[in-house]
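Participant: Provide a 3D model corresponding to the input given below.
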Amino acid sequence: MPRIITLYVRWVDAFNRVVGRIVMFMIFVMIGVLLYASVSRTAFNAPLIWSIEVSQFMLAAYYLLGGAYAMQMGAHVRMDLFYSRWSDRTRAWVDALTILLLIVFLGALLAGGISSTEYALRYGEKSYTSWAPRLAPIKIVMTFGVFLMLLQSVSTLFKDIARARGVSLDRADASVERGAGE
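Facilitator: You can find the predicted model right below:
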């Protein structure tokens, strides 16, 4: 594979790995917010109007920012009716075809996310709850998460094409191949 593709795959994989590992700890922040809200409501009879919405925003950020890392780790669900019976090359070509469909979907999602974020920034869009937070920050995070998924999808497409051609672009495999050749 051309060096630019190899560099792209390594950079995107490394960046999404860092983002994913940082975002993993967000679950503890969500637990803290919900625990604080629960204690505030039950122990002090002081319900918080912002806790559920903040938790929802954090959960959206959690799965959208972590989606690219999950894809990289192969953690998404795959229906395995015929897949396990196919050769590695056939699987790679089918994966490349399906990832192309995902790239089209994510491109449309990104376009909608950018449009929605621009609207939220331009008009100061707020939530229709009693707390009424501005929606631009979460829309920016969500759009960035979709962008990371799109970058990771292209990286995965390159890896699938390389795998179909009998070459590996994965970092661990590349280091093993380098070590074997030295």
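Participant: all contacts plus neighbour counts: C-alpha atoms, from now on.
Facilitator: Fine.
Participant: which helix of the protein spans the most residues?
Facilitator: Assignment by DSSP state H gives helix 88-123 as the longest helix of the chain.
Participant: May I see the buried residues of it?
Facilitator: 89, 91-96, 99-100, 102-103, 106-107, 109-110, 113-114, 116-118, 120-121 (16 or more other CA atoms under 10 Å).
Participant: Distance check, the residue nearest to Leu106 when sequence neighbours are not counted against Thr143.
Facilitator: Spatial nearest neighbour of Leu106, chain neighbours left out: Leu150 (5.9 Å); criterion: CA to CA, 6 or more residues apart in numbering. Leu150 sits at a distance of 11 Å from Thr143 (criterion: CA to CA, to the nearest Å).
Participant: now the other sequence, so there's something to compare against:
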Amino acid sequence: MMAFMGKYVRIIDAINYRVGRIMMYFIFVMVGILLWSSISKTFFLPSLWTLEMAQFAMVAYYMLGGPYALQKGANVRMDLFYGTWSDKRKAQVDAVTVLFLIFYLGVMLYGAYDSTSYSFQYGERSPTAWRPYLWPIKVIMCFGIFMMLLQSISELFKDIATLKGVKL
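Facilitator: Okay, the predicted model is just below:
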């Protein structure tokens, strides 16, 4: 079982690491979109697509960068007690709390899948003047939630290994 967990952790961590490193540079895409928005509003005709495209880029940035942040421990914790605990105690608490995260992400993934299938089925569009199709960003959201779920399971496996005194 520990061999399976170790392989799972290595694969999921590698995928989320690579996706996260790529998404780190996506902030420049958002800056470029917003810069073009400012320039076009000042010197040309305002673009209809820039604000919504920047929002889509931000969603992709957060949804695909979230698993990387979880992997690197960049998530926010209440450090009042946590910082003074031993590694085993931290693993015990994390192993319990990550179960709530896994449940939450499962519910989120279920809802995101339903919303995405609806978007495909009916050709859902944004109610703005630009009217882009919404399925591309919903697919990205589903993928991001799915990868966050897989990373949460990886974190659970790491906590179990810590509690057993095994290095994955």
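Participant: Any idea what the TM-score is?
Facilitator: The TM-score (TM-score structural alignment, normalised by the length of the second structure) is 0.97; 168 aligned residues with a CA RMSD of 0.9 Å.
Participant: From the centroid of the first structure, which residue is nearest?
Facilitator: Against the mean C-alpha coordinate of the first structure, by CA atoms, centre = their mean, the closest residue is Gly67 at 2.4 Å.
Participant: my read: it touches Leu150, true?
Facilitator: No - with contact defined as CA atoms under 8 Å, Gly67 of the first structure does not reach Leu150; the gap is 10.1 Å.
Participant: quick one, what contacts the residue lying farthest from the centre of the second structure?
Facilitator: Relative to the centre of the second structure, the most outlying C-alpha is that of Phe43, 36.3 Å out, by CA atoms, centre = their mean. Contact analysis of Phe43 of the second structure by CA atoms under 8 Å, 6 or more residues apart in numbering lists nothing.
Participant: Next one: it from Met148 of the second structure, what distance?
Facilitator: 42 Å.
Participant: ok, now Phe157 of the second structure?
Facilitator: 14 Å.
Participant: Name the secondary structure element that contains Pro46 of the second structure.
Facilitator: Using DSSP states H and E, Pro46 of the second structure is not contained in any helix or strand.
Participant: And it, how far from Val166 of the second structure?
Facilitator: According to CA to CA, Pro46 of the second structure stands 58 Å off from Val166 of the second structure.
Participant: Thr84 of the second structure too?
Facilitator: Thr84 of the second structure is 22 Å from Val166 of the second structure, where distance means CA to CA.
Participant: what does the residue farthest from the centre of the second structure align to in the first structure?
Facilitator: Alignment note: Phe43 of the second structure maps to Ala43 in the first structure; criterion TM-score structural alignment.
Participant: which residues touch the nearest residue to Ser168 of the first structure once chain neighbours are set aside?
Facilitator: Excluding the flanking residues, the one nearest Ser168 of the first structure by CA to CA, 6+ apart is Ala162, at 5.9 Å. Neighbour list for Ala162 of the first structure: 1, 168-169 [criterion: CA under 8 Å, 6+ apart].
Participant: For these, pick the one with the most neighbours.
Facilitator: Ranked by the number of neighbours (other CA atoms under 10 Å), the contacts of Ala162 of the first structure place Leu169 first, at 22 neighbours.
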